[in-house]
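Chemist: sequence? don't have it. structure:
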């Protein structure tokens, strides 16, 4: 029985990247032997075991033969006679098919070390097409390693664009789509993930909503002679990713970029109609791929209130108090920080990359933070004890908050 460290731990170790999980392959063994050594079996279709001390995952070397559709349609063989080379060839790309033994010796039958040196992401064999999830995985690795100079091999990109793989992608479970997308958004360059999906012509299958919104923007720009391409959207995602690692903010900002033109160039009535469509369309995408509520709720909240936030300085104090009540700011003060960051960054992006100082130097995020700070200290204890009716209490608190905002605004004029 021999043990080998494999996959991302080996790749990241060579590249000097953080190693989060360590996965192992075992050759020359079987489930009975491992169970006798106190390993705990966790795999069903193929044996994966947890080490009795480290609790790291150990998998028996195996081969996989396609016998169905999607990424689950495989016949697995984990005989003790399966070699390390046979196990490694079933993996997706060469840089993930390097093994290392306990002495630190590398086993690299498919030239992963050479591809790491050349900064190439390349598929191992034609069996790459057996698993449609690999299209998303390669796009995600392209995003993960972009800052190190990695690029996808041309033949691999052609294979990812095949009609067979595009049809197989339809069989992917929504949870798997979200898992890869979430990992992509955590990289330094999440925009590369979407660019690759465009390059291999699968974006309209995996994210038809994104594809259709971009096409709608391009059509609108053609009609109005506006210089807009999808690169502007990717540029915006790249821009915000330099300033925050929080994926709920990254995703919320990315979604808003599909509304760029409609914010400026259409009438108020049409804008309201588009906003309703836009909100429902984005929400349907989030539901379809099972995006967590934390991310979904922030994105939809920003869609619904972006124009209010952009113009908060000309809204009445009463409107501002009602807005703070509506978003439940008093019980969830962190939402103020997130919305402030998002709206200021949205305007910064427009000023730098798109509309050339249309909004001048007014950044409403600070304005929002100030009015919230002024009003959050006003509570039940701020009013007379003689006020006991629930509605009267709320009205009185709202009135005091409105007065606090008015007094602050008057002080700015002086």
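Modeler: Yep, that arrived. Values in this document were obtained by computation on a predicted structure and should not be read as measured data. Numbers count the residues shown, from 1 in each chain.
Chemist: contacts and neighbour counts: CA atoms only from here.
Modeler: Will do.
Chemist: how about the helices in the stretch 251-400 of the chain?
Modeler: Along the stretch 251-400 of the chain, counting by DSSP state H, counting those that start in this stretch, helices occupy 260-264, 268-288, 293-310, 317-326, 334-349, 364-376, 390-413.
Chemist: looking at these, which is buried most?
Modeler: Taking mean count of other C-alpha atoms under 10 Å as the contact definition, the stretch among these with the greatest mean neighbour count is helix 334-349, which reaches a mean of 19.
Chemist: now the angle from it to helix 317-326?
Modeler: The directions of helix 334-349 and helix 317-326 differ by 120 degrees, with axes from the mean of the first three to the mean of the last three C-alpha atoms, to 10 degrees as the criterion.
Chemist: quick revisit: how about the helices of the stretch 251-400 of the chain in CSV, adding distance to residue 104?
Modeler: Written out in CSV, the entries for those read as follows (distance: least, C-alpha to C-alpha, whole Å):
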stretch, distance to residue 104
helix 260-264, 52
helix 268-288, 44
helix 293-310, 42
helix 317-326, 59
helix 334-349, 46
helix 364-376, 52
helix 390-413, 66
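Chemist: what's the neighbour count on residue 163?
Modeler: The criterion is other C-alpha atoms under 10 Å. On that basis, residue 163 has 12 neighbouring residues.
Chemist: Of all the helices of the stretch 251-400 of the chain, which one is nearest residue 51?
Modeler: With C-alpha to C-alpha, the closest approach to residue 51 among the helices of the stretch 251-400 of the chain belongs to helix 293-310: 34.3 Å.
Chemist: angle of the closest one against helix 268-288?
Modeler: Counting by the same axes, to 10 degrees, helix 293-310 points 170 degrees away from the direction of helix 268-288.
Chemist: any idea how far helix 293-310 is from the chain center?
Modeler: Distance of helix 293-310 from its chain centroid, counting by C-alpha atoms, centre = their mean, to the nearest Å, is 16 Å.
Chemist: From the contact counts, what lies against that helix?
Modeler: helix 247-256, helix 268-288, helix 334-349, helix 364-376 (3 or more C-alpha pairs under 8 Å, 6 or more residues apart in numbering; DSSP states H and E).
Chemist: the inter-axis angle of it versus helix 364-376?
Modeler: If you take the same axes, to 10 degrees, helix 293-310 sits at 100 degrees to helix 364-376.
Chemist: before we move on, the earlier item: output the helices and strands packed on helix 293-310 as TSV; include the columns distance to residue 388.
Modeler: Supplementary listing: those in TSV, determined by distance: least, C-alpha to C-alpha, whole Å:
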stretch	distance to residue 388
helix 247-256	40
helix 268-288	39
helix 334-349	30
helix 364-376	21
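Chemist: Among the helices of the stretch 251-400 of the chain, which comes closest to residue 74?
Modeler: Comparing these under C-alpha to C-alpha, the one sitting nearest is helix 268-288, at 25.6 Å.
Chemist: what about versus this one:
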């Protein structure tokens, strides 16, 4: 039996990155031997064991053969004669196919260290095309390692396009697609994930609502980048700079889906695009089983981002109605998410990445003023029933009107 450290831990150590998880590969052993040593088996499809003391994962070396469609269409052979090289050959990228033995020596039969030096994400072998999930994984790695300068090798991108054209992506479960998407969204450059999917044709298959935005023009006066798809990815990049919250990033990604439905005769204008996008967001979230809190914020941002951009022109009563509709009284964090997504929208434009957004400060202050109205004082004054809510609403509107008046007085003539 020989044990090797493999996968991400070896790769990240070579890149000088912090190591989160360690995976070990066992060559020359059997399930019976692992169990006799006190390991506990957890893998159903192939033998994976937990160490009896530290609970880290140890997998037997294995060979996989394609037997059907999709991510699960494989048979697994994990006999004790499978070599280290045979196991590493089935892995996705060369940078993930490096092993380290107990003495610290690296075993790199497929050139992973050279690809790390060259900043290339390259497939190990033609077995790459057998697993459609690898299209998403490579796109995710492209996003994760973009800050280090990595790009997808041209020949690997060609194989990703081949997988897309084969129809294999359609066999992926919604859960796996969303899992890879969410992990990509957590990186510092989430927009790269969607750029790579677009390059190999997978965006149209997996995220057709986002794909439909590319080629849709916007008014150059407001959007120097013109293309709505480009604006969407620029906005997502800005959202990643502003917040680590995945719901905010997702809401920013889908905030303009309705622009793909604008009549051609009205282009480049997009009247009512926020509301037109609501059914598209609902369908996307239902199809990929997106968490409800992500969906709800996304719907709010799509519906209200134009109102937020026009905040200074809104009547005080409209501002209160917006707060009511968003249920901000009970969930004030939703207002924060909405405002951050709107900042990302404004900054997601070529040459306007550092734009100020006073609307956010203004609305946040309006909300604080409205929240300070004490309902107990209203009750103490003798209001009852529906009159309590009416008086609360009236005082909140009055507080915002007074604030607007002070702002107007400060404006130069």
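Modeler: Good, I have the coordinates. Model, not experiment: these values are computed from the prediction.
Chemist: Ok, which of the helices of the stretch 251-400 of the first structure comes nearest residue 357 of the first structure?
Modeler: Residue 357 of the first structure lies closest to helix 334-349 among the helices of the stretch 251-400 of the first structure, at 8.7 Å (C-alpha to C-alpha).
Chemist: how big's the offset between that closest one and the second structure?
Modeler: Here helix 334-349 of the first structure, set against the second structure after superposition, deviates by a mean of 2.3 Å using mean C-alpha distance after the TM-score superposition for the first structure.
Chemist: other SSEs contacting that helix?
Modeler: Taking 3+ C-alpha pairs under 8 Å, 6+ apart as contact, the helices and strands that helix 334-349 of the first structure lies on are helix 230-241, helix 247-256, helix 293-310, helix 364-376.
Chemist: Those helices into a markdown table, with extra columns for distance to residue 410 of the first structure?
Modeler: Listed next are these as a markdown table, based on distance: least, C-alpha to C-alpha, whole Å:
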| stretch | distance to residue 410 of the first structure |
| --- | --- |
| helix 230-241 | 35 |
| helix 247-256 | 33 |
| helix 293-310 | 20 |
| helix 364-376 | 13 |
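Chemist: Show me the one of the helices of the stretch 251-400 of the first structure that comes nearest residue 17 of the first structure.
Modeler: Closest approach to residue 17 of the first structure among those is made by helix 293-310 (27.2 Å; C-alpha to C-alpha).
Chemist: which residues sit against that closest one?
Modeler: Residues lying outside helix 293-310 of the first structure but in contact with it, judged by C-alpha atoms under 8 Å, 6 or more residues apart in numbering, are 247-249, 251-253, 255-256, 275, 279, 282-283, 286, 315, 339, 343, 363-365, 368.
Chemist: Which stretch of the second structure lines up against it?
Modeler: Residues 292-309 of the second structure are matched to helix 293-310 of the first structure when aligned by TM-score structural alignment.
Chemist: quick one: the matching stretch to the first structure mean distance?
Modeler: Its aligned residues in the first structure lie a mean 1.2 Å from stretch 292-309 of the second structure after superposition (mean C-alpha distance after the TM-score superposition for the first structure).
Chemist: Need the residue closest to the centroid of the second structure.
Modeler: Among the residues of the second structure, residue 185 comes closest to the average C-alpha position under C-alpha atoms, centre = their mean, at 2.3 Å.
Chemist: The stretch 1-150 of the second structure: helices as residue ranges?
Modeler: Under the criterion DSSP H, counting those that start in this stretch, helices of the stretch 1-150 of the second structure are mapped to 8-15, 31-36, 84-89, 112-118, 133-144.
Chemist: Residue 131 of the second structure versus residue 60 of the second structure, what's the distance?
Modeler: The gap separating residue 60 of the second structure from residue 131 of the second structure is 20 Å, by C-alpha to C-alpha, to the nearest Å.
Chemist: which of those two has more neighbours?
Modeler: Taking other C-alpha under 10 Å, residue 60 of the second structure and residue 131 do not tie; residue 60 has more neighbours (25 against 20).
Chemist: Quick check, that one in contact with residue 78.
Modeler: Yes - using C-alpha atoms under 8 Å, residue 60 of the second structure and residue 78 qualify as a contacting pair, with a distance of 6.2 Å.
Chemist: joint contacts of the two?
Modeler: When C-alpha under 8 Å, 6+ apart defines a contact, the residues bordering residue 60 of the second structure and residue 78 alike are 30, 47.
Chemist: what residue of the first structure matches up with residue 359 of the second structure?
Modeler: Using TM-score structural alignment, residue 359 of the second structure pairs with residue 364 in the first structure.
Chemist: Pull up the gap between residue 10 of the first structure and residue 67 of the first structure, please.
Modeler: 30 Å.
Chemist: the more surrounded of those two?
Modeler: In terms of neighbours (other C-alpha under 10 Å), residue 10 is the more surrounded of residue 10 of the first structure and residue 67; the figures are 22 against 12.
Chemist: right, so the helices of the stretch 1-150 of the second structure: which one is the most enclosed?
Modeler: Highest mean neighbour count of those: helix 133-144, a mean of 24 (counted as mean count of other C-alpha under 10 Å).
Chemist: Just give me how far it sits from the chain centre.
Modeler: For helix 133-144 of the second structure, the distance to the chain centre is 12 Å (C-alpha atoms, centre = their mean).
Chemist: compared with the first structure, how much does it deviate?
Modeler: On superposition with the first structure, the mean distance recorded for helix 133-144 of the second structure (mean C-alpha distance after the TM-score superposition for the first structure) is 0.8 Å.
Chemist: residues in contact with residue 146 of the first structure?
Modeler: The neighbourhood of residue 146 of the first structure, defined by C-alpha under 8 Å, 6+ apart, consists of 189, 192.
Chemist: So residue 142 of the second structure sits against residue 152, correct?
Modeler: Yes - the pair residue 142 of the second structure and residue 152 qualifies as a contact (C-alpha under 8 Å) at a distance of 6.7 Å.
Chemist: what touches both of those two?
Modeler: Between them, residue 142 of the second structure and residue 152 share these contacting residues under C-alpha under 8 Å, 6+ apart: residue 121.
Chemist: Which residue ranges of the stretch 101-250 of the second structure form strands?
Modeler: For the stretch 101-250 of the second structure, strands defined by DSSP state E, counting those that start in this stretch occupy the ranges 106-107, 120-121, 151-152.
Chemist: what's the last one packed up against?
Modeler: Think strand 151-152 of the second structure. Strand 151-152 of the second structure sits against strand 120-121, helix 133-144, with contacts defined as 3+ C-alpha pairs under 8 Å, 6+ apart.
Chemist: and with 7 Å instead?
Modeler: In terms of contacts (3 or more C-alpha pairs under 7 Å, 6 or more residues apart in numbering; DSSP states H and E), strand 151-152 of the second structure is packed against strand 120-121.
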